[in-house]
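> for reference, the sequence and a predicted model appear below.
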Amino acid sequence: MIHNTFLVRVSNGKVLASTQYWPVDVKPEEVVEFVETRLELRSADSSMQEIPLIIGDDKYHGIEVVSDLLLIFVTDTSEDDHAIFERMEDAAKPLRRTLEKKGLSKLVEDYETLVEPSVTTRLKIALVGEGGVGKTTTLHLLLGDTPPKQYVPTIALNLETVENIRFGNYSLVLWDFAGQERFRTLWRFYFHGADVIFLV
């Protein structure tokens, strides 16, 4: 689980931007300790690849955006390092582009928006059931919308990203499947990759 991210100027250890996805407080001195320890390790062995460091109760991962800017992800100690570094590479690309095209101040201003797609995990939730049982009504209620007063059958699929329900670095994508008999042969294709399936 990615708790926090930081954009740090390596030369002075200053945090330029940060995000917090879970209520895990990261002490500023731990960020400085990570930056300094990483710098010492890399100066002792210039061929050293990026390695995570455990400081306190968290694991710190760092990757250079450019020579003096470091992107840091703070995670649980049990997180898979390879998966985190892949996400960091994905996050560093738009940071580099923004820095090159619009400068550091715009990068800092847009930091959260630029990093979030690489940090957020989308959960695919499928709502399935017979026609007219309330799948679309459930979807409308989750979205904070007024459900339809009359039955309007869903044709094939209704796909929505839930913006008003967020927890940590997870976002919800709800798949509302048509319940009519003629669409049931498509269900197996829609189920692919679903994290949760609700039978309504």
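Looks like it arrived, so ask away. Numbering: from 1, shown residues only.
> drop to CA atoms for contacts and neighbour counts, all remaining ones
Will do.
> buried residues of stretch 135-142, list them for me.
By 16 or more other CA atoms under 10 Å, the buried positions in stretch 135-142 come out as 135-140, 142.
> now stretch 38-45
Of all the residues in stretch 38-45, those buried under the rule 16+ other CA under 10 Å are Arg38.
> from the buried residues of stretch 135-142, which is closest to Lys102?
Relative to Lys102, the closest of the buried residues of stretch 135-142 is Leu142; by CA to CA it sits at 37.8 Å.
> among the buried residues of stretch 135-142, which ones are in helices?
Taking DSSP state H, the ones among these that sit in helices are 135-140, 142.
> can I get these in JSON lines with distance to Glu163?
Conversion of those to JSON lines gives the following (distance: CA to CA, whole Å):
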{"residue": "Lys135", "distance to Glu163": "18"}
{"residue": "Thr136", "distance to Glu163": "17"}
{"residue": "Thr137", "distance to Glu163": "17"}
{"residue": "Thr138", "distance to Glu163": "15"}
{"residue": "Leu139", "distance to Glu163": "12"}
{"residue": "His140", "distance to Glu163": "12"}
{"residue": "Leu142", "distance to Glu163": "10"}
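> and the furthest pair within these?
Among these, Lys135 and Leu142 lie farthest apart (CA to CA), at 10.7 Å.
> what about Arg166, how many neighbours?
11 (other CA atoms under 10 Å).
> does it sit in a helix, a strand or a coil?
Of the three states, Arg166 takes strand under DSSP: H, G, I helix; E, B strand; the rest coil.
> which ones are touching it?
Leu172 (CA atoms under 8 Å, 6 or more residues apart in numbering).
> so how far is Glu112 from it?
When distance is defined by CA to CA, to the nearest Å, Arg166 is 15 Å away from Glu112.
> and what of Arg188?
Counting by CA to CA, the gap between Arg188 and Glu112 amounts to 36 Å.
> show me the strands in the chain, by range?
With DSSP state E applied, the chain shows strands at 2-9, 14-20, 53-55, 58-66, 69-75, 121-128, 157-167, 170-177, 196-199, listed in chain order.
> below is an additional structure, to be compared with the one above:
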Amino acid sequence: MNKLADIRNEYNKGFLLRGELHPCPFQQFDKWMKEAIKAECNEPTAFTLATVDSSQMPNCRIVLLKEVCDDGFVFFTNYDSCKGNELATSEKAAINFFWPELERQVRIRGTIEKVSEQKSDDYFQSRPRESQLGAWASDQSTKVNNSDDLHQQYTRLKNEYEDKIIPRPQHWGGFIVKPVSIEFWQGRSSRMHDRYQYSLNQSEWIIEQLAP
């Protein structure tokens, strides 16, 4: 078995030039997301969500992006979960997209808010019924005695809502990350990666190149 320190790849699939950047980071993100989808990257909408708890201990997990709007990046979760409570307390988060097939990542830091109840309702109703039932059946992040209890709860709810519209639980809904900085990273050979950071200055985005 090779030593972990001996595992390395050479990045040579692209480059990112200052003159090619869109002045708006959301438009630049949209361009890269479309290219990730076209390249059939595995789970292109998946990102790492980083939060901190009350003792400032960081937490991270993978979440799926569901919308990009003029204000930020939207995802949905259980508000009573570990991440939901941490987001509500700190009102700040960092997210990171990584598309290894394109040797690209996007790092985003910002403030966080709940989306409107209407937006949460609309998205919940667009989900498969199995996912809707799962949002009711699972008290996310809480301890369980065994898997059978979860499956019994799911089955009970499935029978209860048979042939009925499943309402959105009040403990489930969307968050929006409103960025204050967005960095676009393109892997390059010899570790001389291209890095450009958009920083929000009042209502204007300032672009700066960062050393790799």
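Yep, that arrived. Keep in mind the model is a prediction, meaning the values are calculated, not measured.
> TM-score them against each other, please.
With the length set by TM-score structural alignment, normalised by the length of the first structure, the two chains reach a TM-score of 0.27; 89 aligned residues with a CA RMSD of 5.4 Å.
> just to revisit the earlier point, and Phe85 of the first structure, which of the strands of the first structure is closest to it?
Taking CA to CA as the criterion, Phe85 of the first structure comes closest to strand 58-66 out of the strands of the first structure, the separation being 7.4 Å.
> next, the angle from the closest one to strand 69-75.
Comparing the axes of strand 58-66 of the first structure and strand 69-75 via axes from the mean of the first three to the mean of the last three CA atoms, to 10 degrees yields an angle of 160 degrees.
> buried ones in strand 58-66 of the first structure?
For strand 58-66 of the first structure, burial by neighbour count (16+ other CA under 10 Å) applies to 58-65.
> pipe the residues you listed into JSON lines and attach distance to Glu160 of the first structure per row.
Output for the buried residues of strand 58-66 of the first structure, formatted as JSON lines (distance: CA to CA, whole Å):
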{"residue": "Asp58", "distance to Glu160 of the first structure": "34"}
{"residue": "Lys59", "distance to Glu160 of the first structure": "34"}
{"residue": "Tyr60", "distance to Glu160 of the first structure": "34"}
{"residue": "His61", "distance to Glu160 of the first structure": "33"}
{"residue": "Gly62", "distance to Glu160 of the first structure": "34"}
{"residue": "Ile63", "distance to Glu160 of the first structure": "34"}
{"residue": "Glu64", "distance to Glu160 of the first structure": "35"}
{"residue": "Val65", "distance to Glu160 of the first structure": "33"}
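> ok, then the element right after the lengthiest strand in the second structure?
Secondary structure assigned by DSSP E gives strand 172-186 as the longest strand of the second structure. Beyond strand 172-186 of the second structure on the C-terminal side, the first helix or strand identified by DSSP states H and E is strand 194-201.
> what's the angle from that following strand to strand 172-186?
Using the same axes, to 10 degrees, strand 194-201 of the second structure lies at 130 degrees relative to strand 172-186.
> same for strand 194-201 of the second structure, what does it pack against?
When contacts are defined as 3 or more CA pairs under 8 Å, 6 or more residues apart in numbering; DSSP states H and E, strand 194-201 of the second structure packs onto strand 172-186, strand 204-209.
> list the buried residues in that strand.
Counting neighbours by 16+ other CA under 10 Å, the buried set in strand 194-201 of the second structure is 194-199.
> cool, stretch 104-118 of the first structure as well?
Of all the residues in stretch 104-118 of the first structure, those buried under the rule 16+ other CA under 10 Å are 107-108, 111-112, 114-115, 118.
> can you add distance to Arg96 of the first structure and give those residues back as a markdown table?
Rendered in a markdown table, the data for these read as follows (distance: CA to CA, whole Å):
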| residue | distance to Arg96 of the first structure |
| --- | --- |
| Leu107 | 9 |
| Val108 | 12 |
| Tyr111 | 11 |
| Glu112 | 14 |
| Leu114 | 10 |
| Val115 | 11 |
| Ser118 | 14 |
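> among those residues, which pair sits farthest apart?
Val108 and Ser118 (16.5 Å).
> what about the helices in the second structure?
25-38, 82-90, 117-126, 129-137, 147-160.
> out of these, nearest to Lys178 of the second structure?
Taking CA to CA as the criterion, helix 25-38 is the member of the helices of the second structure that comes nearest to Lys178 of the second structure, at 11.1 Å.
> specify the angle between that closest one and strand 204-209 in degrees.
Inter-element angle recorded for helix 25-38 of the second structure and strand 204-209: 60 degrees (by the same axes, to 10 degrees).
> before we move on, back to that, name the nearest of the buried residues of strand 58-66 of the first structure relative to Leu7 of the first structure.
Distances from Leu7 of the first structure to the buried residues of strand 58-66 of the first structure, taken by CA to CA, are shortest for Val65, at 8.8 Å.
> just give the number of residues close to Phe189 of the first structure.
Using other CA under 10 Å, Phe189 of the first structure has 9 other residues around it.
> excluding residues flanking it in the chain, which one is nearest Glu30 of the first structure?
The spatially closest residue to Glu30 of the first structure, leaving aside those adjacent along the chain, is Ile55, at 6.7 Å (CA to CA, 6 or more residues apart in numbering).
> my bad, should have said Ile108 of the second structure
Nearest non-adjacent residue to Ile108 of the second structure (CA to CA, 6+ apart): Ile182, at 4.5 Å.
> what about that neighbour, distance to Val63 of the second structure?
Separation of Ile182 of the second structure from Val63 of the second structure (CA to CA): 18 Å.
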